[in-house]
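>>> structure of the sequence below:
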Amino acid sequence: MRTFAILVRAGFRRHSTYRLAMLAGTTTNSVFGLIRASVLVAAVASAGTEIGGYDAPKVLAFVWWGQALLGAVSLWGFQEVSDRVRSGDIAVDFLRPLNPQLAYVAGDLGRAGINLILRGAPSLLIGALLFDLAAPPGLDSWVLGFVSVVIAVVAAFAGTFIVNLLAFWVTEVRGIRLVWMITSGFLCGLYLPIPWFPEWLRTLALWTPFPAMLQNPVDILSGRVDGDAIWSTLAGQVAWAAVLLILGQLVLQRGRRHLEVQGG
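Next comes the predicted model:
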């Protein structure tokens, strides 16, 4: 655990050096937040009633919490692991005392933390200053909401980690990463709330791990899900995160047996 904590701190410090990138991300998030907020509020107003449990304040909270978490939850993925597989440097990771998956998830938690502070919080503050956002109904919802965010970060990492590991068997994974990014972005509730989907598409989305990566924490932090429903939401998130982590371990072990490094 001490090593894990050190790696989390190292990931936090590593990504804290990219301050201009954080500023650019905040600006982009805020601009797109304004556009999305205008469109979704207009949809609720035209309906004249709630849509899928979202009134105007809740849909605004959905938009701005989604924008705030966009930098923390790695929906766009990463390619560091696939690059190390192609170069053979992954062999060095296998020689280290900590399991490679745990080492990388620790670094990703640090990255998520600094992104949430320097990129997410300012975006959310801008949204709160410009709009009337719904808030969690109590302290327990706030606390469990941020627990949900941590689980979402782990689930998103675990899924992308598996995609990266496919580099053990294919020469280039960029196309697969692109498909994963588009699919996850659509089915996680990034563009529209999943309760707004047609029934068949909503059912399909709920049978995937993607809602655990964004829709679930946003629902808790926007107050749409509260009371005992929070616990069932967290249970579903934990289950999907565990499935993806276990699957990642299996793929990692198969890749380790497949790995062949030549040269010196």
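
>>> contacts, neighbours, all on C-alpha from now
Fine.

>>> tell me the contacts of the residue lying closest to D108 once chain neighbours are set aside?
Excluding its sequence neighbours, the residue lying closest to D108 (C-alpha to C-alpha, 6 or more residues apart in numbering) is G11, at 6.5 Å. Contacts for G11 were tallied using C-alpha atoms under 8 Å, 6 or more residues apart in numbering; they are A106, G107, D108, L109, G110, R111.

>>> I'd say V59 and L40 touch.
Yes - taking contacts as C-alpha atoms under 8 Å, V59 lies within contact range of L40: 6.9 Å.

>>> out of the two, which sits in the busier spot?
V59 (27 against 19; other C-alpha atoms under 10 Å).

>>> check for me that the more buried one belongs to a helix.
Yes - under DSSP: H, G, I helix; E, B strand; the rest coil, V59 sits within a helix.

>>> for comparison, sequence B:
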Amino acid sequence: MRTYLRLFVAGFRRQSTYRLAALGGLVANATFGLLKVALLFAAVRTSGGELAGYDVATMSSYIWISQGLLGSVNLMGRTEMAERIRSGDVAVDFLRPVDVHLASVTTEVGRATFALIPRGIPSVAIGALVVGMAVPDRPSAYVVGAVSLALGIVVSATTVYLVAATGFWLVETRGVAILYMVVSGFLAGLFVPIAMFPTWLHAVATATPFPSMMMYPVDVLSGRVEGLAALGLVGLQLLWLALTLTAGQVATRAGRRRLEVQGG
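Next comes the predicted model:
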């Protein structure tokens, strides 16, 4: 555990060196957040003050919390592990006395956690000060929300690792990453809440791990879902974490047998 803790800290510290990039991300988050406010607030008001269970306050919470999570939830599909598999450097990783899969996920979680400081928290603060938003009434909701947020980040890391693991068979994974980016952002609830989806599309979304990365933490942190319902969402996140971790272990072991280092 000490080794993985150090890997987590290493990922955190490495991401902390990109301060200007974090500032640029915050500006982008705030800009697009204001654009989404204009569009989605208009949709709520046109619907009579409530749309798919969201009023203006909870919609604002959805907008700003989801924007704040953009730096921590990997919806782009790109990771360092994909490049290491493509280049063959992963062969060296397999010689180290650590689990390649868990080491990669832990480092990615460390990187994602740092992003909450310069991008996540300030984005939510901007929304709260400029627009206002709904917040939970009970202190216990914040505890459940923090757990849901942590699980969302970890599920994102374990899922995006599977994109990189396809490189054991495909070598070049850019096409898979682009497909992942298109699908994950939509089904995670980045553009609109998945509650606004048609019934069939909502069912498709909930059958994937993507809402566990963003939509569920947003609903719990905003107080839109509380009590047993919130615990149910956390339970779904734990289920997807177990499934993606298992799939990652299976893919890594199969990929180790399949690995062919280009050029030698």
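
>>> and the contacts of stretch 179-187 of structure 2?
For stretch 179-187 of structure 2, contacts defined as C-alpha under 8 Å, 6+ apart pick out L75, M76, G77, V163, F191, V192, I194, A205, T208, F210, P211.

>>> distance of the last one relative to G53 of structure 2?
Same thing as P211 of structure 2. Per C-alpha to C-alpha, to the nearest Å, P211 of structure 2 is found 17 Å from G53 of structure 2.

>>> and those two? Which one has more around it.
Taking neighbours as other C-alpha under 10 Å, P211 of structure 2 and G53 compare with P211 leading, 28 against 12.

>>> could you look up the SS state of that one?
Following three-state DSSP, P211 of structure 2 is assigned to helix.

>>> swap in G66 of structure 1?
Applying three-state DSSP: G66 of structure 1 is helix.

>>> what's around it, how many residues?
So G66 of structure 1, with other C-alpha under 10 Å, has 27 neighbours.

>>> ends of stretch 129-148 of structure 1, how far apart?
Chord length of stretch 129-148 of structure 1, first to last residue, is 25 Å (C-alpha to C-alpha).

>>> Y216 is in contact with L190 of structure 2, correct?
No - using C-alpha under 8 Å as the test, L190 of structure 2 is too far from Y216 to be in contact (11.6 Å).

>>> which of the two has more residues huddled nearby?
Of the pair L190 of structure 2 and Y216, Y216 is the one with more neighbours under other C-alpha under 10 Å, namely 27 against 21.

>>> how close does the more buried one get to V90 of structure 2?
From Y216 of structure 2 across to V90 of structure 2, the span is 33 Å (C-alpha to C-alpha).

>>> which ones are touching H101 of structure 2?
Counted by C-alpha under 8 Å, 6+ apart, H101 of structure 2 has contacts Y161, G248, Q249, T252.

>>> and with 7 Å instead?
Taking C-alpha atoms under 7 Å, 6 or more residues apart in numbering, we find H101 of structure 2 in contact with G248, Q249, T252.

>>> then A106 of structure 1?
Going by C-alpha under 7 Å, 6+ apart, A106 of structure 1 touches F4, L7, V8.

>>> spatially nearest residue to it, not counting backbone neighbours?
Leaving aside its chain neighbours, A106 of structure 1 sits nearest to V8 (4.7 Å; criterion: C-alpha to C-alpha, 6+ apart).

>>> tell me the buried residues in the longest helix anywhere in structure 2?
Determined from DSSP state H, the single longest helix within structure 2 is helix 227-258. The neighbour-count check on helix 227-258 of structure 2 (16 or more other C-alpha atoms under 10 Å) flags 230-231, 233-234, 236-238, 240-241, 244-245, 247-249, 251-252, 255 as buried.

>>> name the helices or strands packed onto it?
helix 100-115, helix 139-165 (3 or more C-alpha pairs under 7 Å, 6 or more residues apart in numbering; DSSP states H and E).

>>> rerun at 6 Å
Contact analysis of helix 227-258 of structure 2 by 3 or more C-alpha pairs under 6 Å, 6 or more residues apart in numbering; DSSP states H and E lists helix 139-165 as its packing neighbours.
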